[in-house]
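Enquirer: sequence first, then the predicted structure:
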Amino acid sequence: MLGAMDMTILSTATPTIVAELNGLELYAWVTTAYMLTSTVLVPIFGKLGDIYGRKQILLWGISIFLFGSFLCGLSGEFGDLPIIGDGMHQLILFRAVKGIGGAALFTSAIGMVADLYPPRQRAKFMGLFGAVFALASLIGPTIGGLLTDHASGTHFGHYIAGWRWVFYANLPLGLVALHMVANKMPALNTQQGGKIDYLGAFLLLIVFVPFLLALTWGGNRYAWDSLELISMFALSGVALMLFIWVESRTADAVMPLDLFQSRVFVIANLSSFVLGMAFMGAVMFMPLYMQVVLGVDATGSGFAMLP
């Protein structure tokens, strides 16, 4: 619920955020920063869960996620910060921190379904997991719009803009989840041992970071045929080839390559990629178009995204 809601509740608030923090040119980075760290770290946290147990990783994931949410809500409150910069750059950095927690939360929550239930029951609980994800994704834009437009006011003697509650709203729900996991979830002895594939993890980082940077900056900061973008794509491609070579020779690979021999695994991931691309594109830019071009308020853009 926390991870799914975070992807959508922010969508209707982001146009207001970038307007207040004067960062329209960095609009996409509010989402990209989160996706960058979460994408890179999902397989790494999956491996850590295998070694140390998923409950511990899940607790750390929720804690980091909530800490990142709290920091995001404070973005720009204290002016420019040393090294980090203005409020928009603060938000981007804190979203990256939040993505670290999101990666641990997402991979551990799914992995624990396999730990807690036998194979015959996993489909039912994965279906329930998907239903919760879908529900959170549907109501997220509407809640984000309502908070942005109507939650502004003076609280505890201090004015708080409505969009900040988009981040603070995660805190009570997250604290309840933290309590339930810590006190109600059984500590299963699922540790498998093994080593962390640090080289594979580093190469995976080099694969994704230049590639995502190039896609974000292409046609904006740099031309698509510029030396900078070509170099980024080339670096990403070389890192991918090295990653495949290293993983094929590593016993404790961060991403076992034999997974790609499974037709189910390949088709499922390709389907998720296509659906995710369409979903995130609509979630990110539809509210921006409606609010900036059509003049609809955040609440209206949220209701417009309901099916």
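Expert: Okay, I see it.
Enquirer: please count neighbours and contacts with C-alpha atoms only from this point.
Expert: OK.
Enquirer: next, the contact list for Phe211, please.
Expert: The contact partners of Phe211, by C-alpha atoms under 8 Å, 6 or more residues apart in numbering, come to 232-233, 236.
Enquirer: which element follows the helix or strand where Val176 lies toward the C-terminus?
Expert: Per DSSP states H and E: Val176 is located in helix 170-184. On the C-terminal side of helix 170-184, the closest following helix or strand by DSSP H and E is helix 198-217.
Enquirer: and the comparison structure, right after this:
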Amino acid sequence: MRWSLGVTSDMIVMISGAQQKNIDRRIIGVIEAAPYLGQNPRASQRISVYVNGTIQCESALSRPGLIAFFIPDEALGQPISISLDHPDALSPAAAGQVEDRRRLAFACRRLHIWSVARYPQSTQPSLCPVLGTPAELLSAFESLGDNCEFGIAQRLSGCEPLGLLRFTATPLPSLIDLLLHEGGGIGDPTTIELDLRGEPQEYILTEKRYNLTYHTFIYADQMPAARVRHRESQKLTLLRRRMLDDLKSARRIYVVKHNVALREEDVISLFLLLRHYGANRLLYVAPAEIDNPPGSVELLMPGLARGYIDRFAPYDNAADVSLECWLAICRQAERLLAGDTPC
């Protein structure tokens, strides 16, 4: 691990012949990095990535995460200059910690270079009958966030699988941090914060280590807060262990969505992080487009698919689920990611 010092960092990268310019492939870079925040846990560090002088990515990290960017075709076939601008670099001395006057920005663990498909393989909505019941179909999937919409779709389909993030508000940076650290610390009672909301009043839990929030479905007249905290601590510990077992066995298809489309680079970096655990598959769901109608699914790379939905539930009403479209997407994704031949 190396610290980026000052407000700029530079590196030269040589790409192997197998990953050089290919009409069917694109090259993506992913940097594993952790920002230096001094004594301010709410701070963040901004970063811009340039490839041969052309900006490719602007981001900010307030926790360990991944910085993903495409490498342009014209940069391939020669030494590649990657420059990082990090204007918020801070010295530990200025933060009042130790007598270290170096201006620290990011602790960079490694740079990954990956080749991904340029022209995804697509499937259109199918008229084939559903393979199994809706409950059986959606039981093969597990939600990674960003809210409880897919978890509610599973409930409406008649299945209730256990899942750490099934009913959890999970910002993408929090998800990346959790996966980078294998969920370490989840279940510690000191990181659990409980609030009463709604009428009747329900306990809403915030897990402060990873900034996760979820419904407990426990109400104030059912249980005192101390008992809820103990119960949820045990549940989180159990679900973390189950999540790690599932990731290592790669027996589920993971689902991530966001009401505003995510950058493709960020989705790919999440997928590659899942692949650190095992041969995991990821379905990313985005708003439908003219060329990608509701219910269609495309294969971005082996194990990674993007599905298109007619509409997401509003964040303030996650129960307003477009269930038939979710079922169509999952039906197509199961076939595509399993390598099944459509009927």
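Expert: Great, that's in hand. A quick note: this is a predicted structure, and the numbers were derived from the prediction, not measured.
Enquirer: what's the TM-score here?
Expert: TM-score for the superposed chains, counting by TM-score structural alignment, normalised by the length of structure 1: 0.22, backed by 113 aligned residues with a C-alpha RMSD of 6.6 Å.
Enquirer: for the helix holding Val176 of structure 1, packing partners?
Expert: Packing contacts for helix 170-184 of structure 1, counted by 3 or more C-alpha pairs under 8 Å, 6 or more residues apart in numbering; DSSP states H and E, involve helix 2-9, helix 54-73.
Enquirer: wait, Lys235 of structure 1 touches Val209, no?
Expert: One correction, residue 235 of structure 1 is Leu, not Lys. No - in this structure, Leu235 of structure 1 is not within contact of Val209 by C-alpha atoms under 8 Å, at 9.8 Å.
Enquirer: before we move on, the earlier item: as JSON lines, the contacts of Phe211 of structure 1 with neighbour count would be great.
Expert: Listed next are these as JSON lines, based on neighbours: other C-alpha atoms under 10 Å:
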{"residue": "Met232", "neighbour count": "20"}
{"residue": "Phe233", "neighbour count": "20"}
{"residue": "Ser236", "neighbour count": "23"}
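Enquirer: quick one: which of these sit in helices?
Expert: 232-233, 236 (DSSP state H).
Enquirer: so which of these comes closest to Leu66 of structure 1?
Expert: Nearest to Leu66 of structure 1 among those: Ser236, at 31.5 Å, using C-alpha to C-alpha.
Enquirer: so who does the residue lying closest to the closest one once chain neighbours are set aside touch?
Expert: Nearest residue to Ser236 of structure 1 in three dimensions, chain neighbours excluded: Val207, at 4.4 Å (C-alpha to C-alpha, 6 or more residues apart in numbering). Counting by C-alpha under 8 Å, 6+ apart, Val207 of structure 1 touches 235-237, 239-240.
Enquirer: mind putting those into JSON lines with distance to Gly99 of structure 1?
Expert: Formatted as JSON lines, these follow (distance: C-alpha to C-alpha, whole Å):
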{"residue": "Leu235", "distance to Gly99 of structure 1": "24"}
{"residue": "Ser236", "distance to Gly99 of structure 1": "21"}
{"residue": "Gly237", "distance to Gly99 of structure 1": "24"}
{"residue": "Ala239", "distance to Gly99 of structure 1": "22"}
{"residue": "Leu240", "distance to Gly99 of structure 1": "22"}
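Enquirer: most neighbours among those residues, which one is it?
Expert: Ser236 (23 neighbours; other C-alpha atoms under 10 Å).
Enquirer: any idea how far Ala103 of structure 1 is from that residue?
Expert: Ser236 of structure 1 sits 21 Å away from Ala103 of structure 1, going by C-alpha to C-alpha, to the nearest Å.
Enquirer: thinking again about what came up before, name the nearest of the contacts of Val207 of structure 1 relative to Glu228 of structure 1.
Expert: Closest to Glu228 of structure 1, out of all of the contacts of Val207 of structure 1 and judged by C-alpha to C-alpha, is Leu235, at 10.6 Å.
Enquirer: not counting sequence-adjacent ones, nearest residue to that closest one?
Expert: Sequence neighbours aside, Pro210 is the residue nearest to Leu235 of structure 1 in space, at 7.0 Å (criterion: C-alpha to C-alpha, 6+ apart).
Enquirer: OK, contacts around that neighbour?
Expert: 232-233, 235-236.
Enquirer: helices of the stretch 1-150 of structure 1, residue ranges please.
Expert: 2-9, 14-20, 29-52, 54-73, 87-116, 119-150 (DSSP state H, counting those that start in this stretch).
Enquirer: counting by contacts, list what the shortest one packs against.
Expert: Contacting helix 14-20 of structure 1 under the criterion 3+ C-alpha pairs under 8 Å, 6+ apart are the following elements: helix 263-288.
Enquirer: next, the angle from the helix it packs on to helix 29-52.
Expert: On the basis of axes from the mean of the first three to the mean of the last three C-alpha atoms, to 10 degrees, helix 263-288 of structure 1 is oriented at 150 degrees to helix 29-52.
Enquirer: buried residues in helix 263-288 of structure 1?
Expert: Buried residues in helix 263-288 of structure 1, counting neighbours by 16 or more other C-alpha atoms under 10 Å, are found at 283-288.
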